[in-house]
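Colleague: Sequence first, predicted model second:
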Amino acid sequence: MKKHIILGIKYMSHDTSAALMIDGKLIAACEQERYTFDKHSKRFPIDAIQDCLRIGGVTIDDVDEIAFGGDPKVSLTRTYLETALQDYRRVGMLIQEFEKFSRMYHLEETLREETGYCGLVKYYDHHLAHLASSYYPSGFQRAILLSLDGIGDFKSMKLGIGDHGAITVTRDHYEYPHSIGLAYSAITCYLGWKNVHHEGIIMALACYGDPYATVPGQNKSYYSYFEDIIQYDGQYGTTINQDWMCYYYMRDKWVSDRFIEVFGPHRKEGMAVEQHHKNMAAALQKRLEDVVIGILRQARKEYDIPFLCLSGGVALNCSMNGKIERSGIFDEIFVQPASGDAGLAIGACYLAQREHDSTFLPQKNHNYYLGTPFTSEEIEAALQASGLAYSKPKDLYRETAQRLKDGKVVAWYQGRAEFGPRALGNRSILARPYPAEMKDHINAHVKFREYFRPLAPAVMKEHLHEYFDIRQESPHMLIACQVQPEKKQEIIATVHIDDSCRAQSVGPENNERFYQLLCAFKELTGCPVLLNTSFNVKGQPIINTPEQAIECYRTKQLDVLVLGDFLLEKTV
């Protein structure tokens, strides 16, 4: 019987990607940025497509259908043309974003020219694809589904129900420019960082601020102002007060003159981060959490379903996810590991499969090591070409664990690359989780990023609850939780200023090699936790190939590189 092969694609804006599904099983998923090394790439994902096909052992001619996450017709007509006709201020935006407009218009032509594909092409609603991306791999037969991001097909949020494989959208009125995600991006830009790239920085900064502090020169708190900026009716309704924002027609400015009158001028890149900026980030983060939890509390009350699936770029906000988990509204939540727009390629595959096979049901799938594999022979060839000395230890885990115990910073490159923005133990930079100075060293001298950004703990899953206050497993590093007070000093380099941690639970069933390394470290130190951050530096995508790994190791302050079965170590 012929296999049914679906190629999912995300194109048209940032985070382009591809995914391959064969007979309902997700075989591969790759992000274009890993090949062209431009973070959040907008390029047509030809390299990602070719790698997915190679991993699956198929050709483009074998593909039965191509499924796009996102509908270019909706984006063209509603987001651009209709809004420009309704508001002359949008005309400048239309001209400014002509390149994106052109990509949408020529989408299918580009696809066929780049790939030679002649078969069936389908387009799925942006937020429906997000909902599908989190529902089908969750394993929940019935769940409340929420997609939340900046904008996609003119919408910023969708709420739905997954019921034994069928998705029903229940709330669909969250239209542009009323977007919590874009409001978050606007403040990100106001505070001196870049939208799409740096919202996570604001989340980290928020923990240093006080949302209830009084705004300098005003008689109201930061949070009081943000209640007016992001308005919420206590049920499902949210509105962004456009008196405070101008991203609707002026993306280079983002916030209105009124906003600047109250809060002062934009912070420029490189300027000192002051308490004022921290308080604003704190108020923004708290307002996001309060509104989303309010919506979810209402949904749980209305639908009486104890499981939640989260997706969309805002679902990468692990502080928000942690507040949802701790609220007790749901028995368990599942957050799509590639919640950003790259995950739309997966969501489109799931929707196409369900359309092809109406009996297709959710199945628990926590394996997001879906990227490029390299053989031991390919890795050794890259090592030989580099001219660097290397060894092949008999006990790789113990040798690596010993170096970690000694305080070395280890780049750890194994197996297939992770899909999504979190390094989950295959493309990771690792260190012992103590002392506190370890975090400062990695932020300043290895990753070259802000001092206030936390680094995550990876823990043997059987020790998760011993070290962290969390009710469920956390294999994808997307739910912030509190460290157990008696364990704080033992893993202090992974604990944020508010005692939160973005814990990753690791078991042999989802990452055997990383789990064995954690076991070896525990044998030597008694501690089942390692500091884990992505194998990259600020502004660059996560490392993909052995050659990239070697170059990063050679040029950055990494003490050790473990590349498959091989070990490289710098001598003083």
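Modeller: Happy to help now that I have it. Residues are numbered from 1 along each chain as shown.
Colleague: From here on, just use CA atoms for contacts and neighbour counts.
Modeller: Noted.
Colleague: Pull the number of nearby residues for the residue nearest to Ala84 when sequence neighbours are not counted.
Modeller: In space, and not counting its chain neighbours, Ala84 is closest to Arg90: 4.6 Å by CA to CA, 6 or more residues apart in numbering. A count of nearby residues for Arg90, using other CA atoms under 10 Å, gives 21.
Colleague: Glu33 now?
Modeller: 25.
Colleague: now swap in Glu466 and tell me
Modeller: 13.
Colleague: Kindly provide the distance from it to Pro435.
Modeller: 20 Å (CA to CA, to the nearest Å).
Colleague: The residue nearest to Ala84 contacts Thr83, correct?
Modeller: Yes. Here Arg90 reaches Thr83: they are 6.5 Å apart, a contact under CA atoms under 8 Å.
Colleague: quick one: the strands in the stretch 101-250 of the chain?
Modeller: Under the criterion DSSP state E, counting those that start in this stretch, the stretch 101-250 of the chain carries strands at the ranges 120-124, 142-152, 155-163, 166-175, 230-232, 238-240.
Colleague: Is it possible to get JSON lines of those strands that adds distance to Asn279?
Modeller: What follows is these, written out as JSON lines (distance: least, CA to CA, whole Å):
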{"stretch": "strand 120-124", "distance to Asn279": "40"}
{"stretch": "strand 142-152", "distance to Asn279": "23"}
{"stretch": "strand 155-163", "distance to Asn279": "26"}
{"stretch": "strand 166-175", "distance to Asn279": "28"}
{"stretch": "strand 230-232", "distance to Asn279": "16"}
{"stretch": "strand 238-240", "distance to Asn279": "20"}
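Colleague: among these, which is the most enclosed?
Modeller: Highest mean neighbour count of these: strand 142-152, a mean of 26 (counted as mean count of other CA atoms under 10 Å).
Colleague: residues near Gly57, how many?
Modeller: Per other CA under 10 Å, the neighbour tally for Gly57 reads 9.
Colleague: how about it, what does it touch?
Modeller: Not one residue lies near Gly57 by CA atoms under 8 Å, 6 or more residues apart in numbering.
Colleague: can you check Val291 too?
Modeller: Applying CA under 8 Å, 6+ apart, the residues near Val291 are 232, 238.
Colleague: Which strand or helix spans it?
Modeller: In this structure, Val291 sits in helix 275-303 according to DSSP states H and E.
Colleague: Could you tell me the angle between that helix and strand 155-163?
Modeller: Per axes from the mean of the first three to the mean of the last three CA atoms, to 10 degrees, the angle that helix 275-303 makes with strand 155-163 is 40 degrees.
Colleague: re the thing from before, the strands of the stretch 101-250 of the chain: which one's closest to Asn317?
Modeller: Nearest to Asn317 among these is strand 142-152 (10.7 Å), distances taken as CA to CA.
Colleague: this is the comparison structure:
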Amino acid sequence: MNLLAIHDGHTATACFMRNGAVMALVSEERFTNVKNQSGFPHQALEWIVSEFCIGLDEMDAIIIPHLVQPIDFAKTFSSHYSYRHLALHVLSHAVPRRVLGAAKLVEPYVSLFRGYRNGVVRGYCATHGIEPARLHRQEHHAAHRYAALYGAGYPQRGEAALVFTLDGSGDGLSGTVARWDPDQGHELLSKRSSYHSLGDLYSQITQLLGLRPGEHEYKVMGMAPYVRPEHSAPAYAVLCSYMRLNSRGEVVNDAAFGKAMLARLRRDLRDERFDNIAAATQRHFEDIVIAWIKHWLTKTGLNRAAFGGGCFMNARANMLIAELPELSEAFFLPSCGDESTALGGAYYLAETLGEAVPAPLADLYLGPAHGEDEVVRALEAADSQITTRRIDDIEAAVAKLLAEGMIVGRFSGRSEWGARALGQRSILCRADSAANVSKLNKAIKMRDFWMPFAASLLEENAEQYLYPIAGVTGSYMTMTYKTTPLAQNHLIAGLHPFDHTCRAQVVSQETSPSFHRLLTEFKRLTGIGGLLNTSFNLHGAPIVGAPATALDTLLNSDMDCLALGNYLVTKRKVKK
């Protein structure tokens, strides 16, 4: 069967599945060069139709997740509130918290706002010629659950597991716990309304600190390790009075909602330092999430779990989860924000329509590749500003430049899906000198001074650098690892500057053969089995999606060179 799933909210994404295999998974931002582009993914869909020579009328089924309109952070950034948040904010002054946060109110909430959403979807159908009879719908957290469960491969192996979803809000919910086993299928064990959203509290604090909610939560996470627990203790005590976990394994909001929550945070934390608030926020988040997961593992007796929803982009918390002795196996869905609901929608269609058990995620190289003709056209358009050289063994050439200390952009093969650069659209440099952090920031990235970079490591050398955690794999940069003394020598620029943890990509020859070969050649030259890897983009832009954008990034930065397909590109020196 040919199945299509479309996510039209924050970081709009399209997913195409054929005969149970994910053939394409790509976000609209890679075509528009607008970070977190929302709305209907027109260009992503056009690429799928063209690349796979299939029309929308040939799709056996199409699904659009979300029963109510998903939040667009770009439109609500100034206040972080949609009209639905404002409605709940008003109600919060008149309705007791225990009533407003009750799970029984979720269904009326969805019914109230579903009509507008249905009109939007009907508009998509009319514009794109989608037959309503072939259109399916799916609840937001169910999409997160299907993406994590099937992405992990538990149904494919017939293994019972728990699935946790956690985010800011989606279709009136902020979190769910479900069980899957081969005999009973799906069983929803717990759901929590958006009023009790731990993710929304994290985003509110992100806004309190002058950062962009829905995008910059990772900066709060990155600051946290610098602060001693005793310094963040007063702010932590405040947050503990806001939200807690009850004896039934449910997150409880004892504070406020909407603008009232933000106002209360400003009042209660007005005398606290930025870094102390960040550390308290991360600690409070970790404590509640860990207790929540342990509660349900103990209650069900299961020791295998998958995790989806934007809160599990928190790589530091994921490390603590993976280390739990109650877990024998953990899978954190890569790029598990709302963009992953497209993947969940495709898996849902496959299960519902009786498709052969769909394949789990393997690699994430599911976006466009750009052929030689397109690369040459882009090079010719920039000819007056660049010098180029075609090289047959481009991986060996790049490895040599990296060994010599250069910063190299790599644009090769199919693009990776999601928020993490996994070698195909990456900026690479040596990681054995901390000075490279400053060099890279000044040349290209302009990152906040406290933020760490990541590292890509050869699978064969991973245990020399990372203390392994049983039951997890590190292919997608979804969690941090504690590192060995050798890593703190060989990879220091790719580690967190304070605690030396590493958000690592473990690169195998099977899933990423060309990148693995580059790393292997670099190791032959230097004795080091890894590189600093950061996303190929200018500050504030998405990961580059086309050869012309890659060239523009080279020309507007101090990157040393660009490997564009089999071409090595440098800027022409300006004559003085």
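Modeller: That came in fine, so what should we check first? What you are looking at is a predicted structure, and each value in this text was computed from that prediction instead of being measured.
Colleague: Quantify their similarity with the TM-score.
Modeller: The TM-score (TM-score structural alignment, normalised by the length of structure 1) is 0.88; 536 aligned residues with a CA RMSD of 2.5 Å.
Colleague: Neighbours of the equivalent of Tyr236 of structure 2 over in structure 1, how many?
Modeller: Counting by TM-score structural alignment, Tyr236 of structure 2 lines up with Tyr223 in structure 1. Look at Tyr223 of structure 1: counted by other CA under 10 Å, it has 24 neighbours.
Colleague: And for Lys301 of structure 1?
Modeller: 12.
Colleague: Just give me the match in structure 2 for it.
Modeller: By TM-score structural alignment, Lys301 of structure 1 lines up with Thr298.
Colleague: which residues touch that match?
Modeller: Contact analysis of Thr298 of structure 2 by CA under 8 Å, 6+ apart lists Glu326.
Colleague: Distance check, it against Arg248 of structure 2.
Modeller: For Thr298 of structure 2, the distance to Arg248 of structure 2 - CA to CA - is 12 Å.
Colleague: Check Leu189 of structure 2 too.
Modeller: 11 Å.
Colleague: Please tell me which residues of structure 1 stretch 393-410 of structure 2 aligns onto.
Modeller: Aligning stretch 393-410 of structure 2 against structure 1 (TM-score structural alignment) gives residues 395-412.
Colleague: Which parts of that stretch count as buried, going by neighbours?
Modeller: Residues of stretch 395-412 of structure 1 classed as buried: 396-398, 400-405, 407-412 (neighbour count, 16 or more other CA atoms under 10 Å).
Colleague: quick one: which helix or strand includes the aligned partner of Ala342 of structure 2 in structure 1?
Modeller: Taking TM-score structural alignment, the alignment pairs Ala342 of structure 2 with Ala345 from structure 1. Element membership of Ala345 of structure 1 [criterion: DSSP H and E] is helix 344-356.
Colleague: roughly how far out does that helix sit from the chain middle?
Modeller: 20 Å (CA atoms, centre = their mean, to the nearest Å).
Colleague: Let me know the angle separating it from strand 166-175.
Modeller: Going by the same axes, to 10 degrees, helix 344-356 of structure 1 is angled at 130 degrees with respect to strand 166-175.
Colleague: With structure 2 overlaid, report how far helix 344-356 of structure 1 is off on average.
Modeller: Compared with structure 2 after the fit, helix 344-356 of structure 1 shows a mean deviation of 0.6 Å (mean CA distance after the TM-score superposition for structure 1).
Colleague: Spit out the contact partners of the aligned residue in structure 2 for Tyr368 of structure 1.
Modeller: Tyr368 of structure 1 maps onto Leu364 of structure 2 when the alignment is built from TM-score structural alignment. For Leu364 of structure 2, the contact set (CA under 8 Å, 6+ apart) comprises 416-417.
Colleague: give me the element Leu364 of structure 2 is part of.
Modeller: Here Leu364 of structure 2 sits in a region with no helix or strand, counting by DSSP H and E.
Colleague: related to what we said a few turns ago, check the spacing between the residue nearest to Ala84 of structure 1 and Asp149 of structure 1 real quick.
Modeller: Distance from Arg90 of structure 1 to Asp149 of structure 1, by CA to CA: 21 Å.
Colleague: And the closest residue to Ile469 of structure 2 other than its chain neighbours, how far from Gly249 of structure 2?
Modeller: Of all residues not flanking Ile469 of structure 2 in the chain, Glu323 sits nearest, at 6.4 Å (CA to CA, 6+ apart). To Gly249 of structure 2, Glu323 of structure 2 is 20 Å away according to CA to CA.
Colleague: Read off where stretch 209-226 of structure 2 ends up in structure 1.
Modeller: Counting by TM-score structural alignment, stretch 209-226 of structure 2 corresponds to residues 191-208.
Colleague: Off-centre distance for that stretch?
Modeller: Taking CA atoms, centre = their mean, one finds the center of stretch 191-208 of structure 1 at 14 Å from the center of the full chain.
Colleague: Any idea how far apart the tips of it sit?
Modeller: Stretch 191-208 of structure 1 has an end-to-end distance of 14 Å (criterion: CA to CA).
Colleague: Contacts only, for Ala549 of structure 1.
Modeller: Applying CA under 8 Å, 6+ apart to Ala549 of structure 1 gives the contacts 413, 543.
Colleague: at 6 Å instead, please
Modeller: By CA atoms under 6 Å, 6 or more residues apart in numbering, the contact set of Ala549 of structure 1 is empty.
Colleague: any idea which helix or strand carries it?
Modeller: Assigned by DSSP H and E, Ala549 of structure 1 belongs to helix 546-555.
Colleague: And the following helix or strand past that helix, what does it pack against?
Modeller: With elements assigned by DSSP H and E, the helix or strand that comes after helix 546-555 of structure 1 is strand 560-563. With contacts taken as 3 or more CA pairs under 6 Å, 6 or more residues apart in numbering; DSSP states H and E, strand 560-563 of structure 1 sits against strand 410-413, strand 566-569.
Colleague: what does strand 560-563 of structure 1 contact?
Modeller: Residues from elsewhere that reach strand 560-563 of structure 1, judged by CA under 6 Å, 6+ apart: 410-413, 567-569.
Colleague: Need the residues that contact the match of stretch 393-410 of structure 2.
Modeller: For stretch 395-412 of structure 1, the surrounding residues in contact (CA under 6 Å, 6+ apart) are 427-432, 517, 520-521, 558-562.
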